[in-house]
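Novice: Predicted coordinates and the sequence they were generated for:
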Amino acid sequence: MKGAELGIWQFASGKPGLGDMGKGPPRAVAGSRAGTMGASARKRKYEEGLDLSQLPPELLLEVLSHVPPRSLLGSCRRVCRGWRALVDGQALWLLILARDSSAEGRALLAVVRSYLPAVPIALARFCERRPIGRNLIRNPCGQEGLRQWVVEHGGDGWVVDENKTTIPEAPAQTCFVSSYRWCNKKQVLDLEKEGLWPELLDSGRIEICISDWWGARHDCGCQYQLTVQLLDANQTVLDKFYVAPDPIEQWNNNACFQVTHVFSNIKTGVRFVFFQHWGQDTQFWAGHYGARVTNSSVIVRILLS
């Protein structure tokens, strides 16, 4: 190999030349190390520049208000005592709520400011769980089988089937089908666990909206009943709604109906909602030909006026 070619090979490969034996690495390698050290220093300086704890509290609040509530409670709260104090306080969560500029959002913020929770962390749970405007009934259409429901089987019991009629805005087009004896199922909703707090529940500024769909097969009649109760902390009934519509007759073209009710002027002390419905067929046929129920909902809303 010629001398010039050898020199190029030595520089490109980082190998020492014949005359450099015992003198350490060539300058090209030393320069590379210096570059690496410089990059590390710049990286450390950059990371030091990302210390959010150096921000003024009001600016840090603004930054944290863009973080999802679950991350605030699960990760940010553990960073340091200062961050924990911000997450546990009310200012951060009020800032998050203030971002909703809709009529509903403005009404919600006004009510929350007027009826702040005695325990500040309750406001954090409220923002995380978002109970206002959300269906509090779990598994309303049978997407999870019979899970989340306390069931009593009559006849051949409850099963889940596809809807015979499309239900608008339902999360799934499936339903619970009853049998030739009365079948019932229920849920008890703990409003505080859902994210609401006593001062808000007792404010007189909320309403509880109930909805349930029921129907029949075209070739078999059915019966249906619904009971909804508002309970206090001791499970005492403070208000209730009950309906038992006329049975659907046989040969009915897959009739389907919606039952609705709104609890307004809610009494002080409501902490639970008890929801229970029944169904059976009118022909007493073995199998599952009874009332078909689906898309049950319990929704808490803020009164706009």
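Specialist: Nice, thanks for sending it over.
Novice: going forward, measure contacts between C-alpha atoms and count neighbours the same way
Specialist: Noted.
Novice: for this structure, what spans make up the helices?
Specialist: Ranges of helices within the chain are 3-13, 27-48, 57-64, 69-74, 81-88, 91-97, 103-114, 121-129, 198-201, based on DSSP state H.
Novice: For those, give me JSON lines that also has mean neighbour count and distance to Val151.
Specialist: Output for those, formatted as JSON lines (neighbours: other CA atoms under 10 Å; distance: least, CA to CA, whole Å):
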{"stretch": "helix 3-13", "mean neighbour count": "12", "distance to Val151": "76"}
{"stretch": "helix 27-48", "mean neighbour count": "12", "distance to Val151": "56"}
{"stretch": "helix 57-64", "mean neighbour count": "15", "distance to Val151": "44"}
{"stretch": "helix 69-74", "mean neighbour count": "16", "distance to Val151": "32"}
{"stretch": "helix 81-88", "mean neighbour count": "17", "distance to Val151": "39"}
{"stretch": "helix 91-97", "mean neighbour count": "19", "distance to Val151": "38"}
{"stretch": "helix 103-114", "mean neighbour count": "16", "distance to Val151": "35"}
{"stretch": "helix 121-129", "mean neighbour count": "19", "distance to Val151": "26"}
{"stretch": "helix 198-201", "mean neighbour count": "18", "distance to Val151": "29"}
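Novice: Let's have those in TSV, adding distance to Glu162.
Specialist: As requested, these are exported to TSV (distance: least, CA to CA, whole Å):
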stretch	distance to Glu162
helix 3-13	70
helix 27-48	56
helix 57-64	44
helix 69-74	35
helix 81-88	45
helix 91-97	39
helix 103-114	35
helix 121-129	30
helix 198-201	37
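Novice: what about the residue lying closest to Asn139 once chain neighbours are set aside, how many neighbours?
Specialist: Excluding its sequence neighbours, the residue lying closest to Asn139 (CA to CA, 6 or more residues apart in numbering) is Gln148, at 6.5 Å. Residues contacting Gln148 under the criterion other CA atoms under 10 Å number 16.
Novice: One more to weigh against that first structure:
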Amino acid sequence: MPGNLLKNPNADEDFEHWMVIENGGDEWHIEEMSEPAFSDDSVTKYFCTSFEPCLKRQVIDLLENGYDPENLDFAQPAVTVTDWYSRQPDCGCIYKLSVALLDDKQDVIAEFSPDDVTLPDTDDCSWKQVTHTFTEYGPGLRFIFFEHGGQDTKYWKGWFGVRVTGSSVTIDV
């Protein structure tokens, strides 16, 4: 079974595999990694949002990724979601994340949608991690919905909104 089920989590392939849901302001943008450095040296790029809401998503089809439906129903393996976010220098930002486990009709079985995070312009710009593990969610898991993004808090032209990279969805088999 594959490790990270999200494709192109670090902007290495531009926006390939991502469905842009909202593309506000100056639209989504990709930038080269800068200070502060990311915890994984292999991550060299990140996605950056603008002054109006920017959201992008992937819906992962577990059967297409080789998972057996009976095993998913019986074992209900842990599903772990991780995302990294940071603000741009000189501007605050808002970070949003929503993840859901879906059945074969793409109805929600379980979801993780934490409150939006607002990073003030006094924040140190360090990369912050959010992680959640789904367990004991019941039978029927067939898809995983992953959506994230945000915007800046000063409505500045350009790409001063939240930065995201290093996203992952893994299943503990």
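Specialist: Noted; the coordinates are in hand. Just so it is clear, the structure is predicted and the values come from calculations on it, not from any experiment.
Novice: TM between them?
Specialist: The pair, once superposed, lands on a TM-score of 0.93 when counted by TM-score structural alignment, normalised by the length of the second structure; 171 aligned residues with a CA RMSD of 1.4 Å.
Novice: before we move on, back to that, doesn't Leu136 make contact with the residue nearest to Asn139 of the first structure?
Specialist: No. Gln148 of the first structure sits out of contact with Leu136 when judged by CA atoms under 8 Å, with a separation of 11.4 Å.
Novice: residues in contact with the closest residue to Leu141 of the second structure other than its chain neighbours?
Specialist: Spatial nearest neighbour of Leu141 of the second structure, excluding adjacent residues (CA to CA, 6+ apart): Asp103 at 4.9 Å. Contacts for Asp103 of the second structure (CA atoms under 8 Å, 6 or more residues apart in numbering) come out as 109, 140-143.
Novice: Identify the residue of the first structure aligned to Gly149 of the second structure.
Specialist: When the first structure is aligned by TM-score structural alignment, Gly149 of the second structure is paired with Trp278.
Novice: Its match touches Trp182, doesn't it?
Specialist: Yes. Trp278 of the first structure lies in contact with Trp182 (CA under 8 Å); the separation is 6.4 Å.
Novice: follow-up on the earlier one: could you tell me how far the residue mapped onto the residue nearest to Leu141 of the second structure from the first structure is located from Ser203 of the first structure?
Specialist: Using TM-score structural alignment, the equivalent of Asp103 of the second structure in the first structure is Asp232. Asp232 of the first structure sits 15 Å away from Ser203 of the first structure, going by CA to CA, to the nearest Å.
Novice: How about Leu64 of the first structure?
Specialist: Distance, Leu64 of the first structure to Ser203 of the first structure, using CA to CA: 29 Å.
Novice: The aligned partner of Trp197 of the first structure in the second structure - how many residues pack around it?
Specialist: Aligned counterpart of Trp197 of the first structure in the second structure: Asp68 (TM-score structural alignment). By the criterion of other CA under 10 Å, Asp68 of the second structure has 12 neighbours.
Novice: and if you look at the one 5 residues further on?
Specialist: One way to gauge burial is a neighbour count; for Asp73 of the second structure, by other CA under 10 Å, it gives 15.
Novice: Please apply the same query to Asp123 of the second structure.
Specialist: 16.
Novice: same thing with Tyr289 of the first structure?
Specialist: Other residues close to Tyr289 of the first structure by other CA under 10 Å number 25.
Novice: Provide a list of residues in contact with it.
Specialist: Per CA under 8 Å, 6+ apart, neighbours of Tyr289 of the first structure: 177-180, 216-217, 220, 222, 280-281.
Novice: what residue lies at the spatial centre of the first structure?
Specialist: Nearest residue to the geometric centre of the first structure (CA atoms, centre = their mean): Arg129, 5.4 Å.
Novice: residues in contact with the closest residue to Gly149 of the second structure other than its chain neighbours?
Specialist: Nearest in space to Gly149 of the second structure, with sequence neighbours left out and distances taken as CA to CA, 6+ apart, is Leu55 at 4.5 Å. Shown in contact with Leu55 of the second structure (CA under 8 Å, 6+ apart): 20-23, 147-150.
Novice: What's Leu55 of the second structure aligned with over in the first structure?
Specialist: Under the alignment (TM-score structural alignment), Leu55 of the second structure pairs with Asn184 in the first structure.
Novice: Report the separation between the nearest residue to Val112 of the first structure once chain neighbours are set aside and Ile208 of the first structure.
Specialist: Using CA to CA, 6+ apart and skipping the chain neighbours, the partner closest in space to Val112 of the first structure is Leu200 (7.2 Å). Taking CA to CA as the measure, Leu200 of the first structure falls 13 Å from Ile208 of the first structure.
Novice: And the residue nearest to Asn139 of the first structure, how close does it get to Gly35 of the first structure?
Specialist: For Gln148 of the first structure, the distance to Gly35 of the first structure equals 61 Å [CA to CA].
Novice: What of Phe284 of the first structure?
Specialist: Taking CA to CA as the measure, Phe284 of the first structure falls 86 Å from Gly35 of the first structure.
Novice: and if you look at Gly157 of the first structure?
Specialist: From Gly157 of the first structure across to Gly35 of the first structure, the span is 75 Å (CA to CA).
Novice: again, but for Ser71 of the first structure
Specialist: 37 Å.
Novice: Equivalent analysis for Leu230 of the first structure, please.
Specialist: Computed as CA to CA, the Leu230 of the first structure to Gly35 of the first structure distance reads 71 Å.
Novice: what's the answer for Lys43 of the first structure, then?
Specialist: Distance, Lys43 of the first structure to Gly35 of the first structure, by CA to CA: 12 Å.
Novice: same question, Gly290 of the first structure
Specialist: From Gly290 of the first structure across to Gly35 of the first structure, the span is 78 Å (CA to CA).
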